[in-house]
Structures are given as structure tokens and as C-alpha cells.
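Trainee: Sharing a model prediction with you, sequence too.
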Amino acid sequence: MASKNFVEMETQVMKHYPRCTAQMLLDLHHEVLGVSAKTDELAQLTKECFFYSQIREIVEGYYDLGTLVDAYQIFGGYINTTFGIYTEKDGEKETWLFRKYKRGKEVESLLFEHKLLLHARKNGFSFGAIPIKAKNGKTYHVEKQIMPEGEEDFYFAVFNYIGGSNKYDWIPNWADDGIADTTILSAAISMAQFHNSTKNFDPEGRHGDNIMDNEDITVNDIIKKFPQTLKNYRKSYADTGYENAYTEYFDANYNFMSRMCAASVIPDEDYVKMISVPCHCDFHPGNFKYTEDGTVCGSFDYDMAKIDSRLFEIGLAMHYCFASWKSETNGSIRLERVKKFIDTYNTELSKMGGLAPMNGTEKKYLYEVIVQGALYVIGWCSVACVYNPTLNPYEYLFYTQHLIACLHWLEDHESEIRELSKRL
């Protein structure tokens, strides 16, 4: 029976909205997920096609390397985008490393890195890759890209490709059991060879990238003002709404980090007695290639290189290479391996007869520079979250917890490290 308010509508010219059941909505949800996944897949594919086309245009158009055969992205770095590529010229296949530098890269810091590597190779450094000259004689290529903010310059370079395997990273490093002596000894030899080959390098007024400060100052000076730098980073987190588990841990440990900065600053009158040379500043196990038995056969990623005390390079390396990441020993440093590394470094320099082995002042401050090394990497973590507030806070919390654990371990074992330095 129809009510008096019922009127037969002309539904044939209208759109009917059917009643939705729970199952219908679930089916629709699954369809949307499929479309979303397809969109992500297409976005990734277009990105890969863009990179491949860009590599091909640059390699074939601006370098005398023949035609591009294949390109494979190399993962593991946090800053630049790097590929291993095959080219073919005159019927011969060759392998190269192709690098697209980070957005905002300055050409002067790029030239510092390139000229440093070429100088090192010329003076006997056999471990590092060197940049290949383009057709115009430059060791890099610059391309303009239109970004959402406008037109920008991006820099590219091609290096010879270092053979060997990627056996380790900064996680896991050489703190684990079962690390072959040849790994530690060959790494120490590579550092000695690099420092010796670059001792007379003239930067011509240029300097490399600095993860925490655009000024060309020593790490010792960076550590002096690091507490204020950390405060500035904290303000940036707040300004961008980057409030999370990482920033909570940052706040809880700020006073401890500041105290360790004060404890690790080296007096200026002693710092000037230390030998300054170009330093890799990223000397960790992931930046090496290895032969089958674990011997270091190549090193790379010198874009963070800077001229500083070689003692800082050693301190940073000892933290990077020998501080445990395992939960039961997190932050502890294998001091017997530290001694083995440094003794080998000094012995190798004595054999070369160029750069002198570590002097008494340098040995005296070994503890301070290992602390500075851990603080320096904290700087890398904290500034990364300033530049990119979309980073996963739990990843950088994990890194920072390790670094804080290392600082606590160092504080608790200061006397042992000072005793070790007397036996070097």
C-alpha cells in the first residue's frame, strides 16, 4: 500500500544508487589497493626509465665510452645515486661506476674530491677509483633539470669500476667474531697509503662537503660548538613538526652528548702539533671492496673527504670499524683490533719513508678522537633529520642509540684506551 506522500518517480532517467553491503565495500577496498599498487609500480618504472635514459644520454653523448649496454643501481649509500654500468666500444665491453650527485651539490666540493683522487693515484694510491674525463676534458658533467621549485644544476661523474665484493657494511662491521686479520691489516695499509699519497695535496682554496658545517673548519672546532649545533637542529625539528621517538631520545641524551663534547675537545696548542692530511671521513667497512679471503682491494665514496688531523680519521675509523652493533655488546669497541690496525698503519708509513708515523701528541689523544668519531656520526644522523623530516624516526633512533651506547662505553673504558695508546 502506498502512502499519500508516495509519487512514482521517472527512475529511467535517474541514476540508481544501490544498497552497499559490507562485502561490496570490502571488494571495492581490494580493488583500490590494486590500483594504488599499480600506481606505485608505474611511478617506480617511470623513475627507473628516467634514470636509464639520463645515464644513456650522458654516457653516449658526453663521454667517449661507446654505447650503454646495461645499468644497475648500487644500493647502500645515503647521499648520492650510484650505478654500475656496462658499455661497449669497438666490440669491447667495459665496466664503469656512474654517479649522480645529491641535489644541491656544489661544483667546488666536487672538484676537491676529483682532484684529490687524481693526485692520490698519481702518487701511489692504488685502492681508490678515479674520475674519467668527459669529451670536454672535465671530470664531471652538469645537466639542468626542471624541479617543482624551478631549474637546477645536477652533477654527474663516471669513475673506473673497482672489482671485488661488498663483504661488509657499517652494519655489520669488523667488530664481529671471525674477521680475518688480512681484512684489518689491508684496511690499515690502505689508510696509510692514502694519507702518504696525499700529504702534499694542494686544495687550491677548495674544500669538501661537511656534514655538519659549511665552514672549512677542523672537526675539533666542530665538536667545540656541537652542543649549540644540536640545539639548532632541535629547533628545526620543532619547526617542521618532527616530534617522535627519535627526538624524545635526542632530548633525553642532549646533556650527555654536550658533556662528551667538552670531554673530547683537544687543546689548540696540541692540535697544531698533529699532522693534517686529506681524510676520507667515511672510513667504514661498507666503503671497501674485498677479495675472496677478505683482503681490502679497493675503497670509494670520497665525497665527504676533507683536510684535517689524520688522528681524527683514525678515531672515526676505530669507532666505525670496531664498535659492536650486537645487542649484548652494543657500543663496545674491540680494542685489540684497534691496536692491530694502528700498529699496522704506523709500520706501513715507516716502510714508505714519507709521512711520519703517529707522534707522541697524536697517541696521547687517541681517546678523545674516538669520542669525536662517535659524536661526528651523531651529527650525521641528526642533520639528516633536519634536511629530510620524512625520514623514518625509528631508523635514526636505532643508529643514535648505538652511538650513545658507544659513548657510554668509551667513558667507562677511558683508562684502558689511554693505556693502549701508550703501547702503540
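Mentor: Okay, I see it.

Trainee: Going by C-alpha atoms from here, please, whenever you check contacts or count neighbours.
Mentor: OK.

Trainee: Show me what the lengthiest helix in the chain is packed up against.
Mentor: Longest helix in the chain, counting residues (DSSP state H): helix 22-62. Contact partners of helix 22-62 among helices and strands, from 3 or more C-alpha pairs under 8 Å, 6 or more residues apart in numbering; DSSP states H and E: strand 67-74.

Trainee: Does anything pack onto the strand it packs on? Which helices or strands?
Mentor: Under the contact criterion of 3+ C-alpha pairs under 8 Å, 6+ apart, strand 67-74 touches helix 22-62, strand 81-89.

Trainee: dropping in the other structure now:
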Amino acid sequence: MHENLHKFLLNFYDLGHINYIRKNHRGYRNETYKIETRKDNKKNHYILRYYRKGILEERIKFEIALMHELIQQGFDISPHVILTKNHTAYAKLTEKTGNLTEDRYITICSYLPGEDKYNWIYPLCTDAELRDAGKVLAYYHSAICEWRGIDGWMNQRYIDKVFFMPDQWLSFAKKAGNSSFDQYFFDQFEYLYSMLYKIQFKNRYNEMPHLVIHGDYHPGNIKFRDGKVSGIFDFDWSNADLRCFDVAIALLYFCSVWNGVDAGNLLLDRIESFLGAYQEAAENISGIEPLNKMELEHLPEMIHLSNLSLIDWVLGRFYTNDHDPDEYKDYLLHSVQVGQWMERSWDQLYKCILGQEFNLTSFKHSPLQSNKSNIDQVL
């Protein structure tokens, strides 16, 4: 693969002499490589992204336009795209397998400064880094708040995708085999299925602020230097959606414990730090305001939605690809533990976010029973 990429770079880009191409094994969706080159007696570093099979070209155009908009708005800690020799923002290759041909896409971006210190399953950064990450998310929202995307690309909000999850999860359950993941999924299926019905569809969702969210804002998609964010990247999940959902995703990632006796817990002190930093920054920058009362009231529900989206990703990845059952069982176990913690700690979470007691009994009384016949068909 490296030899093919070497030839590709020479043909499509003017980067100079290529010193090395090294694969980054942290990503899940696309293949990523770090490139070192030398040109005009200067050493340079870049990131090459080899997009997954099946991705739509319009999706790539959307991500590139998003990164361009951020740079235009002065958000200079996001990568900028390196143009090809033909002055295009990405290269299209045609791969042939047997009698089938398929278009594949490649982009090259600037290499961001700082350290890759964490990932999504080892997220507990320092409090200084946590607070700065909260501020930077507000800065990102401010930079992108007026952008409306591009013509030809529109994706569903995550809240709208929940409608399709029950049938999808039922179909996955019917595929369950004998691996450790299959067994755990089967054992937890009734509980997982019930989690879907703790989201209540409301017109109020349409009343809350929308913008192009990052969609995957966690410590593994951020670089840090001296306790501060020095770069954010990976806009694979970016989409027009609820602003508070983007904050909720971040809280789930930054504040949840993966190991030990507290596994699955959300650390309320970290939620206060991140959310407080976001609110403070949003109050003092243009374009956005702090999360309003309606957004704060729905933030716990959005954290639950973030957890559902993670479960949906885990199930989809496992049942449509060949993955390690034990690894993906750990991911699913974590989401189950988070769901259980939220049921136990719903009032405390609301108090943490709103600063007052808030009793939401509807969350704890799922309409699972009305869907029991569907579950029985699988079990």
C-alpha cells in the first residue's frame, strides 16, 4: 500500500521528496497516514486520508468546504487542505476489482502541532485541558454558526435517526452468532431496546439552535500542547444538527469512566468544568450565546441520545464488518454501563447542569412493554 501511495503522491501532488509514509492506526472509518517530505531544503509533515469504500463524493466536498470555512473564519487550529497539481481539493482514483470498478478518494491536509495524548476510550485529560476543550468547542460553534453547508448534501439529524434504530437493532439481533459480543448483545438486548424509547420526539427540538456540529468531539480528535488545545480534526461525523447535541457528545466522551469500579459513570465535576468553560466562552464571543434554558433542560436527554448513537455505531460496525468480538463487547458494555448510571443518577445530572433539582420520571418509565411482542419475536 505504501508503494502505491508513494506513486500516487508523486503523480498528483507537488510535495517534494517523500521521506516516509506511516499509517496511523487510531481511526475507524478511513485510513490515515502521516507523510514527511522535504522540499526547498525544508522538512514538512502532512496527513493523508484514504476514504473508506462507499463514501459519497458530496460528503467529501462537504468536509472540505467545512474546513475551508473554518480557516476563512480565523479558526486556525483546524487543518487546511493541500491542493493537487491540478488545483483540486481531493484526488479521485478508480480501483478495479475483477470486473467491478469503484471510485476512491484521497485528501491531504496540513499536520497540526501538539501531542496525540488521548483517545475516546482513554479520555480523562487534565482539568486545564478539559476546560480549554470546552472553550474551543464554543469557538468552533462561533466560527461555523452562519455556515449553511453546500448544495447537494444533507444528512439526518441524530434525533431523527432514532426512529430507524429499533428495526435495525432487531435485524442485528437476528444475526447474533456465538461470539462473546453476540452473547453479550443477546443477553442485553431487552435493556438496549428499551433505551431507544427513553427518547421522546418533541417539536421543541426544532426550536433549539442548529448549526454544523463537529459530531465526534473527543480527546482523541484533539491535539494538546502545554495544557491547551492546539488542534482539532476528524470531521467525519460533522452535520447540521442541534447545537446542544454536539455539547452532549463531548460531555459523554470527556467525562465518562471506562475502567474500575466507576466504569460507566459520568464524572459530574468534569461536566461542570467543561460546560462552565463552554458557557463562559460563548458569552464572550460573537455569533452564539451560551446554551439557553431549553437546551440545558434537554442536555441530559442529548447525552442519552449520544450514547444511543454510539451503540448504533458499535452494532453497525460489528455486524457489517469483521471485527474483534472482545473489543466491541467492551464498547457495548461501556454504553450499557453509561445507560445504567444515567438511570440511577438522572436527578443528580440535572442538578449538575441546571443547578436545581429536576425530577423527570418519564425517563425511568420506558414504553418497552408496548413493544414486547417485537422483542419476543427475536428472543
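Mentor: Structure received. These figures come from a predicted structure and were not determined experimentally.

Trainee: Turn the helices and strands packed on strand 67-74 of structure 1 into CSV, columns for distance to residue 218 of structure 1 and mean neighbour count.
Mentor: Shown next, in CSV, are these (distance: least, C-alpha to C-alpha, whole Å; neighbours: other C-alpha atoms under 10 Å):
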stretch, distance to residue 218 of structure 1, mean neighbour count
helix 22-62, 36, 13
strand 81-89, 28, 18
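
Trainee: Of all these, which one is nearest residue 168 of structure 1?
Mentor: Residue 168 of structure 1 lies closest, by C-alpha to C-alpha, to one member of those: strand 81-89, at 18.0 Å.

Trainee: how about the helix or strand that that closest one is followed by, aligned to which bit of structure 2?
Mentor: The first helix or strand that comes after strand 81-89 of structure 1 along the chain, using DSSP states H and E, is strand 92-100. Mapped onto structure 2 using TM-score structural alignment, strand 92-100 of structure 1 covers residues 42-50.

Trainee: try stretch 325-333 of structure 1
Mentor: Mapped onto structure 2 using TM-score structural alignment, stretch 325-333 of structure 1 covers residues 258-266.

Trainee: Pull out the buried residues from the matching stretch.
Mentor: Using 16 or more other C-alpha atoms under 10 Å as the test for burial, stretch 258-266 of structure 2 gives 258, 263, 264, 265, 266.

Trainee: next one: stretch 322-334 of structure 2
Mentor: Neighbour-count burial for stretch 322-334 of structure 2 flags 325, 328, 329, 331, 332, 333, 334 (criterion: 16+ other C-alpha under 10 Å).

Trainee: do stretch 118-131 of structure 1 as well
Mentor: For stretch 118-131 of structure 1, burial by neighbour count (16+ other C-alpha under 10 Å) applies to 118, 119, 120, 121, 123, 125, 126, 127, 128, 129, 130, 131.

Trainee: from memory the first one sits against residue 130, does it?
Mentor: Spelled out, it's residue 118 of structure 1. Yes - between residue 118 of structure 1 and residue 130 there is a contact under C-alpha atoms under 8 Å: 6.0 Å.

Trainee: quick one on the thing from earlier: and the helices and strands packed on strand 67-74 of structure 1 as TSV, adding distance to residue 207 of structure 1?
Mentor: Formatted as TSV, these follow (distance: least, C-alpha to C-alpha, whole Å):
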stretch	distance to residue 207 of structure 1
helix 22-62	27
strand 81-89	21
